[in-house]
Structures are given as structure tokens and as C-alpha cells.
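> here's a sequence, model it:
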Amino acid sequence: MTPLTTNMIADTSDVYDAIKAIEKQRLLFPAFEEAYRRIIRIHKMALAGNRPRHLMILGPSGAGKSSVLEEYVRYFPVIEESEFRRIPVLLVEIKSSPTVRSVAEDILKAMGVPMAYRGSVNEKTDRVISSLQKLKVELLMLDEVQHLLGANKRSFGSNNETEWLKTLLNQIEIPVVLAGLPYGQALLSTNEQLRRRLDGVHHLTPFSVEDEDSAANFAGVISWFDSEIHGGTPIGLHEGDMLYRLFYATNGLIGYLSKLLIGAMEIRLEHGKKAVENWMLEESFRQNLWAEGVGALNPFHKKFVRRQLNKVNELFATTAFSAIAASAT
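Next up is the predicted model:
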């Protein structure tokens, strides 16, 4: 076995710089742009003095929800001045298995409030409200809101966490973006006021190849990545049956497509090749998406049969919890 050396690390620095440059970019596909515009709408309406409206953005993992939020908050950095600090847009991720205490604490931490862990639930809630006001937060974005619904069917509906969220939204009087998996829409059944003040639900759905228009949209996304991972000279990655192989490898999810193609680019650069080859895609799929995706279960293998990888224990199989959650919405 060859030992790791400083030279080995130095030799790969250019590779990772190239990867970082692509990962920092955002592909503004239509559904992404629409979600972005809808966030702008509720933000600007509140700044103009209108009653705050809320927005829900839903989609499966890898559809781009978190990227939309991250891209929006990037344009509203924290303002540090000598006598005060402002956070125009606050992004908070709801952790799995949350409690009211932990959610309040996470919001306080996101604002940089010292000793966020101290105090009772009521005291933490009061600090959340006062800190949002003090730091002049204009828009609150909560990611992974489906976690508030709990981890079993009995949790769907009103619980301590959803009731707390309802109370918080009533008191802070700023627009809120709620983002999460599709079953997060069940939050609306627990909160009539939220439904009434909602500016709508925006769904980020996977790309499809079911018809010509859908396939053309997916091909356009692949072409963008194709150009990026080949230094501006695409090789036609969407041509022939490759469009369908890429679809089955990613289930039409842009997050998975990005991991797959950037991973293939890394392999290409490490081997000093000019273009991504089929074996690189096969290896990237196994390394970056599904370790068990070998042989006939790898969309880039010669024995692969064109189909979605959604059977039991496969990459895109429906989990037992997802099925329960879907039935509760």
C-alpha cells in the first residue's frame, strides 16, 4: 500500500479547485427560479408594509429546496456595524426528532444569541421573539420542517412542536418560508391560520423523461453540467441512451445529478483524460450515490435494464416512514 505523501495532496489541489468552482454555481432551472421569485414576493410585500405572508416549498431530497434557501440568504449577508448587528434573512434547519426547546435553541444559535441553551421553553420563546426584533430579521426560513411532524403516524396532526410554531408565527409578524419533504404539507392541516396566511405551496419536482418536453428540459440541465465539467466544451452527454441512463441513475433529482457528474469529472481529472467516459460514470455512481449499485444495478453497466431503481432496498425505494407520511397528508 502506497503511503500518503505531501506530493499526492499537492497533485490533487487543482482538481479540487476545479470541483469547488462548479459546486459554487447554481443552475437556475425554471422551478428553482419560480421558487426564488416567490420568496422575493413575500419578502418585498412585508417590507412594503403588507401583512406578512408565508410560503411553503416542498420537494423530495435532492430536488433543490435547500439550495434555493441558501442562494437567497447569500444575497442578504449579516450586517455588522459598530453599535448594532442586523440579520435581514435568517435560515434555520430543523433537526430530526426536535422538541420545542431544541427548535427555539437552534433559532437562537442561528442568530448568534449567547447562552442559547439557558432558560425554560417560555423564556427561550420570548428570547426568540425579542431577538428577531432586535436584529431586525425581515424574513425567517425554516428548512426540513417535516421534522416537526414527528416520526410516526400518531404524531401527524397537532403536537407540541406544531402548536409552538403556530404561536411563534402569530407573534413575530414577519414572513416565513417553510421548506421540507412533500409530506411537510401536513403542517397545514394543523394550522388554520398558517393556511389562511400562506402565499401558496411551491413544489420542486424531479425532472422527467415521460414526454418530449420533459426530456428536453432534463437534457438542457445535463448539457449545462456537460459544459461545466468539460471546461466549456461539452461532449454531448445527453445524446443517445445516455439521457435515460442519467435519469435512472438520479431519478431526475438535480442534487443526485450534480454529485454523479461532478464525481465523474473528478475521476476524469485524476486520470488525466479529456472527456468523461462511461466507466467513469459507472464508478461515480457507485462511489457517490449507491455503493451497492454494481453490475446490473448500475445504470452505466452494459447489463443494466432500463428501469427506475425503486424496488425494496434499492437507491430510490420508498421507505416505510415515507409511505406512512404520505398517507397522513
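> could you use CA atoms for every contact and neighbour count after this?
OK.
> so which strand or helix has the spatially most central residue of the chain?
Central residue of the chain (Cα atoms, centre = their mean): Ser66, 2.9 Å from the mean position. Assigned by DSSP states H and E, Ser66 belongs to helix 65-74.
> likewise for Val201?
Secondary structure assigned from DSSP H and E places Val201 in strand 198-203.
> so that strand versus helix 65-74, what angle?
130 degrees (axes from the mean of the first three to the mean of the last three Cα atoms, to 10 degrees).
> distance from stretch 106-120 to the middle of the chain?
Distance of stretch 106-120 from its chain centroid, counting by Cα atoms, centre = their mean, to the nearest Å, is 24 Å.
> same question, stretch 70-84
With Cα atoms, centre = their mean, you get 21 Å for stretch 70-84.
> stretch 8-24 too?
With Cα atoms, centre = their mean as the basis, stretch 8-24 stands 23 Å off its chain's centre.
> let's compare: structure for the following, please.
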Amino acid sequence: MTEQNPKLPVSAREYLRLFLCQGDSTPSVMEKVRRRYIKTKRDDILLAAFDKLLTDLCERPDPGRRDNNWGEAGEVNLLLVLGPSGAGKTRSLKRLFSTHPALRNAKGQQGPLISLSAPSPCGVKELGKAILKATDYTIMRTHVDGPEIWGMIRKRLPLLGVLLIHIDEAQHGTQIRDHTEKQKLLNSLKALMVDRGHPVAFILSGLPEVADFISMDEQVARRAGWISVHSVCLPSDTVMLTEALKSFANLAKLDVSANEVTRLLPRLVHASDNRLGILVEEIHGAIRYALGVKATELKVIHFEKSFGERTGNLPQWNPYARSDYKAVDVWRMLATRDKPDPAVTKNRKSVRSSETKGDRS
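As a prediction, the model looks like this:
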């Protein structure tokens, strides 16, 4: 729920937007660009895994019975979507949730799915409170223990018809150092998954280390379906990336030539470290820069300038500005002067020290 100052006629963000756009409520060019979604093969894989999760969740143990006693939960009621930061996991899941027909519900009603980001720290109490908050329930009392919080969850979910819980940034659960606390967190999730009266399925998305966290408990791990978000690669993704680049440019009414695409794609993939989410952000940044300078054609120079502004790097540390772009460390920031590699410097000092000792002997 968005908090709004009662003294303002609109939210703080909307007020700022109206000020910057001088009252224009129509979507800006960049809003249209950022709204565009790149559909890839991963979306089909994700949809198939999600449909399987739903099917396992609603399969009846005894189809001949007509009552509401569903009995034991299905064997697979946990889906893990894992990949590095910037791979595009969160946006892919948001699109899936917003377009899947099984998740549509009447306006104003709680649908079968709630989505939240794992708190940090992500202990049993903290995660329980976050789940309750996602159902529009806030605990007002100061002293409430974990078992009571999860008891509230078990009562509230059936009343709202919630059957699926998506937890993003699930790697926050791996940051708990105490092994016993980690197991308590897994037990809390497991208790909801195997609940006889109202079993709930989980979708956990996050960094690859979530796999180790889930593997701590065999009962949880065996119920899981696993999806690893793959990297963007050339030449296998050339067609997809070319179409995506042209699609974004067209939304901004910018032309992009075939020669520019050929020069750009390898640098773009390297600059994004082969991660689709970062790659899309690179395109957004270049288009914003091109629009700012009143360009009519999207070019490599716009990506170069945008990358430089984002990282603070000079051209020699910019993959769009160098012919040997693969030599650029794209995670380096504020590279404004040529610093020797620490490892090389250390090796040189070791060699000099050895030579000096040899001369003395």
C-alpha cells in the first residue's frame, strides 16, 4: 500500500513527476521504452515450470471424493528461480504473474498469489511479518514471537484464498549465520507447504547461493523444481537481441543501422556481463542519452557516453570506446587514471626483492 501525505492532492512521486513534466499526464517516451518487455526462451521455460507447480498444487489425492478434504500436498510445491544479479529474474516473474490467466481475480480482491521481497535480516520473525504485511496485515504489538506470527499466517492465508507465495531476494535467508535459525526458517516454510488443510506453494527467486540454503533440508529440497537463468550469448542470441534493440529504438523514434547493430551487439553483451537485465538497462541508458542530445539515430557513441556517465570511467575503461573491448573490466567504477594491477605490482616487488637478495649473497 502506497503511503500518501494527506496534505498533498497526489503522492510525492506523482507531484514530482507533474512538476518535471509540467503537468503532462501522458506517458513519456522513456516510460514507454522502459515498459517494453523482451520475451525470450526463458519465459517459455518459466511458464512451463509454473504451470507444473500449479498442477501439482491442485491435484486431488482421491478424485472420487466430492468433499473439500484434499489430503496430502503434492510432492513438488516449491519453485526456485536462481541467477546472478541483473539477470532479469524479477522482471520475468512479474510479467508471468501479471499475464497468467490463473492469477487474475476480481478487482479489489486478494488473488491466489502474494509477492514480497525477503527482509534483511531474514529471520523467522522478520519473514513472517513480511508475509503478513503482503496480505495487508500489520502487527501492531511490540512483543510477538515467531510461532505466534506463523500461526497468524496459517489462519490468514486460507481466509484470503492465498495458495502461492513468491519471495524475491531469497538469498537474504542465507545470511543467517546460526545453523539452528536457518533450519527454523526452512521448517516454517515447510510447515505451510505440507499443511493438510491448506497447503501453500512457494516461488523463491534470488542468487545461486539459495540452492545451498534449500539443500540443507532434504524434505524441502526434494519438493523443489529448479530453474537457472541462463546468460545472454552470441551468436546464439543475435537475432533476439537485434530485434529487441530495434524495438526499443523504434519506441523512441530512433533509427539504428545494420552497421551500428553489428558494432554494438558484442560490446553490449560484454558491457552487461552477459546478463539480460543489465543489457536492457544499457539500452535504456543509451536511448535516454540519445534523446537528450536530440539524436535521430541510435549509435554506439550514445552507449559509450551513457556507460561513462553511469560508471564514471574514462574511455580507456569503456567497452564501447575500445577496439579490444573484452579487456575491459565492466564492474570497475570511477576509473579515471591508469592504476597498475595490484597483482602485477605485487609480483614485480617479489621479483625485485628476490633479485636484491641474490645480489647480496
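> report the secondary structure state of Leu234 of structure 2.
Per DSSP: H, G, I helix; E, B strand; the rest coil, the local secondary structure of Leu234 of structure 2 is coil.
> residue contacts, it?
Leu234 of structure 2 sits next to Pro266, Val269 when contact means Cα atoms under 8 Å, 6 or more residues apart in numbering.
> ok, it to Leu279 of structure 2 distance?
13 Å (Cα to Cα, to the nearest Å).
> before we move on, back to that, just checking, what packs against whichever helix or strand comes after the helix holding Ser66 of structure 1?
Heading C-terminal from helix 65-74 of structure 1, the first helix or strand you meet, by DSSP H and E, is strand 79-80. Where contact means 3 or more Cα pairs under 8 Å, 6 or more residues apart in numbering; DSSP states H and E, strand 79-80 of structure 1 is packed against strand 85-86.
> ok, back up a step: identify the contacts common to Leu234 and Leu279 of structure 2.
Joint contacts of Leu234 of structure 2 and Leu279 (Cα under 8 Å, 6+ apart) are Val269.
> which parts of the stretch 151-300 of structure 2 are helices?
For the stretch 151-300 of structure 2, the helices defined by DSSP state H, counting those that start in this stretch occupy 179-193, 210-214, 218-221, 238-251, 258-271, 276-292, 300-311.
> out of those helices, which comes closest to Ala201 of structure 2?
Closest of the helices of the stretch 151-300 of structure 2 to Ala201 of structure 2 is helix 179-193, at 5.8 Å (criterion: Cα to Cα).
> show me what that closest one is packed against.
helix 124-134, strand 201-206.
> just the buried positions in that helix, please.
By 16 or more other Cα atoms under 10 Å, the buried positions in helix 179-193 of structure 2 come out as Lys182, Gln183, Leu185, Leu186, Asn187, Ser188, Leu189, Lys190, Leu192, Met193.
> that one versus strand 201-206: what angle between them?
Between the axis of helix 179-193 of structure 2 and that of strand 201-206 there is an angle of 140 degrees, by the same axes, to 10 degrees.
> mind reading off the mean deviation between helix 179-193 of structure 2 and structure 1?
Helix 179-193 of structure 2, aligned to structure 1 and superposed, deviates on average by 4.4 Å (mean Cα distance after the TM-score superposition for structure 1).
> roughly how far out does that helix sit from the chain middle?
On Cα atoms, centre = their mean, the centre of helix 179-193 of structure 2 falls 23 Å from the chain's centre.
> what comes into contact with the strand holding Val201 of structure 1?
So strand 198-203 of structure 1 is contacted by Ala35, Ile42, Arg53, His54, Leu55, Met56, Ile57, Leu58, Gly59, Pro182 (Cα under 8 Å, 6+ apart).
> tell me the one of the residues you listed nearest Gln146 of structure 1?
Closest approach to Gln146 of structure 1 among the contacts of strand 198-203 of structure 1 (Cα to Cα): Pro182, at 8.1 Å.
> the closest one against Pro60, yeah?
Yes - using Cα atoms under 8 Å, Pro182 of structure 1 makes contact with Pro60 at a distance of 6.3 Å.
> against Arg177 of structure 2, how distant is the residue of structure 2 sitting at the aligned position of Gln133 of structure 1?
Aligned by TM-score structural alignment, Gln133 of structure 1 pairs with Pro158 of structure 2. Pro158 of structure 2 is 33 Å from Arg177 of structure 2, where distance means Cα to Cα.
> neighbour count winner among those two?
Using other Cα atoms under 10 Å as the criterion, Pro158 of structure 2 and Arg177 rank with Pro158 on top: 15 against 9.
> now that one, nearest residue through space, not along the chain?
Nearest non-adjacent residue to Pro158 of structure 2, counting by Cα to Cα, 6 or more residues apart in numbering: His198, 6.4 Å away.
> got the contact list for that neighbour?
Pro158, Leu163, Leu192.
> again, but for Ile131 of structure 2
Contacts of Ile131 of structure 2 (Cα under 8 Å, 6+ apart): Leu116, Ile153.
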